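Engineer: Need the 3D shape of this:
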Amino acid sequence: MPRRLLRRPAPAHTYLRPRLTLFHVIRRTIMKLVGMQVWDVAGGMTFYTLLSVVPGAIAIVSIVSMLGLEDETVVTAAGLVHELLPEINPDVLASTLLSLANSSTGVLGLVLGLIGSIISASNALASFHRAMHRIYDTREGRQFLWFRTVIFFETLVLMAALIAVLLLVLIGGDLSTRLGDLLGLTTATVTLWNILKWPAILAVLVFVVSVAYHRGPNVVQPRFRWLSWGGLAAVLVLFTMTLLLGWLASYASALDWVLGTLSSLGVAMMVFWVSFIVLVAGAAFDAELLRGRQLATGLPAWDTLQLRTRHTRTLEFLDEDAAQARTTAQAVVESVRTGEPVTVPRSPWIAEADTFWSIDSSDQPVSTGKPYRTPSPDHELG
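Structural biologist: Modelled structure (predicted):
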């Protein structure tokens, strides 16, 4: 171990009832995120999310095209988006969407756009599932087709929830005033709506994140929590980041720092990337907090959380395949070391040496030594 990582030993202390602290949970959360390289995980989720934006926009504009309201509706929608995200240039957004509308083909554009958007968004959701599996030290146990079917319907529910949140956000400010005048609502009612919509948005976000944390990993949680600490922290950080982003966008707009489509795309990519990091971090915090509680009850959770695996069919297949590959490889090594023939079941994975399909030894060096983490002794020959 490098000397810079060595610490002076702390003086010994006797604890009558030792328990882990919150600082330990935070440290293990950080180390878990570093170990799984959360920035790469969030990058993959961001990539698939952005892929769903373009076909989704084509589908929306195709609907507008079939209604014959291209110019007026698209310009109005671009203005609403600009009201929500001031860093986006409404003129550039409107011209881009109108060009997509002119190139789309009505129903065909709608169908293809919806399919492409859902598939891309489902890939982002599948990436989130894989991240949750890594946090809980497990893997996906469902077969591919069944897993993709479940992800498809989860994506539909998630998109509906996000659309609801987006509508809650959009119906505010001047738009809520105009809607209030149209519906005959009083000024006090509109003001009350503008105040109460933010707690409602937070409640919806916390619920969605908590459900995602509960259903994401391939483990059976002890119980469903309507409000997990990690989910609450993630939503609060995202909400604060959104407010900060709005302030920075206004400041940058005043200095003409945010211009054109490319800068808006860069802002969107950064927002998605940071948001996914925060979401994964909240899940990791919940997992490490659960580990501390399991240890406090005497469960051996220092390496693996003591949670029952929900789906095991694919995991059983992978274990059987790995065991077969290990047995075949050990038979080859045993024969090489002893010079004696071995008897194993006939299969296409093993053949006689010096045949067309066999992988034979080489005169060139093929090893530089043992890796840092070697297999367990049970997997090695004596």
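
Engineer: switch to C-alpha atoms for all contacts and neighbour counts from now on
Structural biologist: OK.

Engineer: The nearest residue to M132 once chain neighbours are set aside and I118: what is the separation?
Structural biologist: Leaving aside its sequence neighbours, M132 sits nearest to P217 (CA to CA, 6 or more residues apart in numbering; 4.8 Å). Applying CA to CA, to the nearest Å, one obtains 21 Å for the distance of P217 from I118.

Engineer: roughly how far apart are L232 and G298?
Structural biologist: 28 Å.

Engineer: Give me the more crowded residue out of those two.
Structural biologist: Taking neighbours as other CA atoms under 10 Å, L232 and G298 compare with L232 leading, 19 against 9.

Engineer: Quick check: the gap between that one and I171.
Structural biologist: 24 Å.

Engineer: And this one, please, so the two structures can be compared:
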Amino acid sequence: MSRILVAIWSPIWAVLRAIGHLARAVALFVARLTWPILRPIGHATAAPFVAGWQKWLVVGAKDPIPWRYALRRTYHGFLRHRTVDAGAALAFFSTLAIFPGALSVVSAVALGQSDGDAVDDILNIARLGIGQSAADALRPPLISLLSLSVPGVSLGVGLFLTLWSLSGYASAFGRALNMIYGVQEGRRFAKFRLEMLLLSAVMMVLFAAIAAILLITPSIAEAIGAQFRFGGLLVLLWNYLKWPVLVGIVVLTIALLYYFSPNVKHPRVRWVSYGALFAIGGWALATVGFAIYVTTFSNYDRVYGFLGGAVVVLVYAFISNFVLVLGGELDSQIIRVRYLQSGVEAEGLIPLPLRDSKRNLALARHQSLDLVDGRTMRLKAVRLYGEPTLDEHGQPHIRPRFQTMSGSARPGLSDEDDRAGQ
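Structural biologist: I've put the predicted structure just below:
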């Protein structure tokens, strides 16, 4: 029971701490603005006020983050670590999880509602993120999914396929963060896949909670309110309170991805980090901007025809994953800054311990064997044909297979023997 309470309280406490840091930063900004106003009043009058501000600001505060350096390193990491490519790869894996995820949601909703109501509820939620046209394009495949005769079986199949697809997504996300931290994946395939399956199972539970909050809880709130005769008030309160709950679930999901997917061991789970806040804020702005663009300026349906909805979903998945990877890049640079402020050498690699290195040792042995075989092949060619020569473009001359330095067709035969053999 205590572990459950700790798991529930930790994200809440992290959010409260983040709010406290934000309030402290705002207070420092206000103090800097008010000091020129208070200075003419007199030092004796203004000193207690300023001392009180400084005492409250200093309590519990760490060394300030040099944001200029952190943001510059984030930009340079964005250029070096192929963040765009990582976002595209993650968009592919997340797109693979859309169909089984939709199958699971539709089957679960269809167990308690009629087909038409289930499709309408899902499309109403989809319109909030991807716009009217893209959501309408999803209606035919959703209706096709609902045509399955046994929704219970389709729910089980959808959950299994969703779990496997999400594990592939988590693995790709871990590889992207490994590139950011400058490490190789050291966990064996079985161990790594098992960890990603467990992480995907937790993510599925969180996504199911989001779907339940958006699809089911309004009806539950109305039913409870009607039973106790305060339905309107309860529904109104829930319509406002559900959004902080949804934000908390999203923060928890991102924190789990940032902590468990890479092959680096953080000192603790950072429930609310600057990278996670940047990812959530950037994702929200990108969602609003992309929805406005799709509904106002774009012509995806005219250009791509019946594939317009799929293209919209793919582009939206790329934008979302790009922001997530960029948030991980920002987190890594803030960790680097904290090490540097502590006097630890972190200008190059971030000195975080690895979760596992067994796979790295096996890969190192394979690479050493490949190098030895390649060196043996090269030295054998040098003994037979001599040192290679370069042409005018700096490229080595590629000799025929049996051509020697003397011009004979086969090693060990003279030119006359070679002509006689011909």
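
Engineer: how deep is F189 of the second structure tucked in, by neighbour count?
Structural biologist: F189 of the second structure has 11 neighbours, counted by other CA under 10 Å.

Engineer: Aligned to it, what sits in the first structure?
Structural biologist: Using TM-score structural alignment, the equivalent of F189 of the second structure in the first structure is F144.

Engineer: Point me to the helix or strand that includes the spatially most central residue of the first structure.
Structural biologist: When CA atoms, centre = their mean is applied to the first structure, the residue found nearest the centroid is F128 (2.8 Å). Applying DSSP states H and E as the criterion places F128 of the first structure in helix 107-135.

Engineer: Trace D321 of the first structure over to the second structure, please.
Structural biologist: In the second structure, D321 of the first structure lands on H366 (TM-score structural alignment).

Engineer: Mind jotting down where the helices sit in the stretch 201-350 of the second structure?
Structural biologist: 217-228, 231-260, 274-296, 300-304, 308-341 (DSSP state H, counting those that start in this stretch).

Engineer: Nearest to R139 of the second structure among those would be which one?
Structural biologist: Of all these, helix 308-341 sits nearest to R139 of the second structure, with 10.3 Å by CA to CA.

Engineer: mean deviation of that closest one from the first structure?
Structural biologist: Taken over the aligned residues, the distance from helix 308-341 of the second structure to the first structure averages 1.5 Å (mean CA distance after the TM-score superposition for the first structure).

Engineer: corresponding residues in the first structure for that helix?
Structural biologist: Helix 308-341 of the second structure maps onto residues 263-296 of the first structure, going by TM-score structural alignment.

Engineer: Give the buried residues for that stretch.
Structural biologist: Residues of stretch 263-296 of the first structure classed as buried by neighbour count (16 or more other CA atoms under 10 Å): 264, 267, 269, 271-292, 294-295.

Engineer: Tell me which residue of the second structure lines up with F207 of the first structure.
Structural biologist: Using TM-score structural alignment, the equivalent of F207 of the first structure in the second structure is L252.

Engineer: correct me, but its match touches R270?
Structural biologist: No: using CA atoms under 8 Å as the test, L252 of the second structure is too far from R270 to be in contact (9.5 Å).

Engineer: mind checking what P222 of the first structure lines up with in the second structure?
Structural biologist: In the second structure, P222 of the first structure lands on P267 (TM-score structural alignment).

Engineer: measure its match to W164 of the second structure for me?
Structural biologist: Taking CA to CA, one finds P267 of the second structure at 29 Å from W164 of the second structure.

Engineer: Who has more neighbours out of those two?
Structural biologist: Legend: neighbour count by other CA under 10 Å for P267 of the second structure and W164, higher for W164 (20 against 9).

Engineer: aligned partner of the more buried one in the first structure?
Structural biologist: Aligned partner of W164 of the second structure by TM-score structural alignment: I119.

Engineer: and if you look at A286 of the second structure?
Structural biologist: Under the alignment (TM-score structural alignment), A286 of the second structure pairs with M241 in the first structure.

Engineer: show me the contacts for that match.
Structural biologist: Taking CA atoms under 8 Å, 6 or more residues apart in numbering as the definition of contact, M241 of the first structure has no neighbours.

Engineer: ok now the match of helix 308-341 of the second structure, how far from the chain's centre?
Structural biologist: Relative to its chain's centre, stretch 263-296 of the first structure lies at 8 Å (CA atoms, centre = their mean, to the nearest Å).

Engineer: do stretch 176-189 of the first structure as well
Structural biologist: On CA atoms, centre = their mean, the centre of stretch 176-189 of the first structure falls 39 Å from the chain's centre.

Engineer: first to last residue in stretch 298-316 of the first structure, what's the distance?
Structural biologist: Stretch 298-316 of the first structure has an end-to-end distance of 28 Å (CA to CA).

Engineer: correction: stretch 247-266 of the first structure
Structural biologist: So stretch 247-266 of the first structure: terminal residues 17 Å apart, CA to CA.
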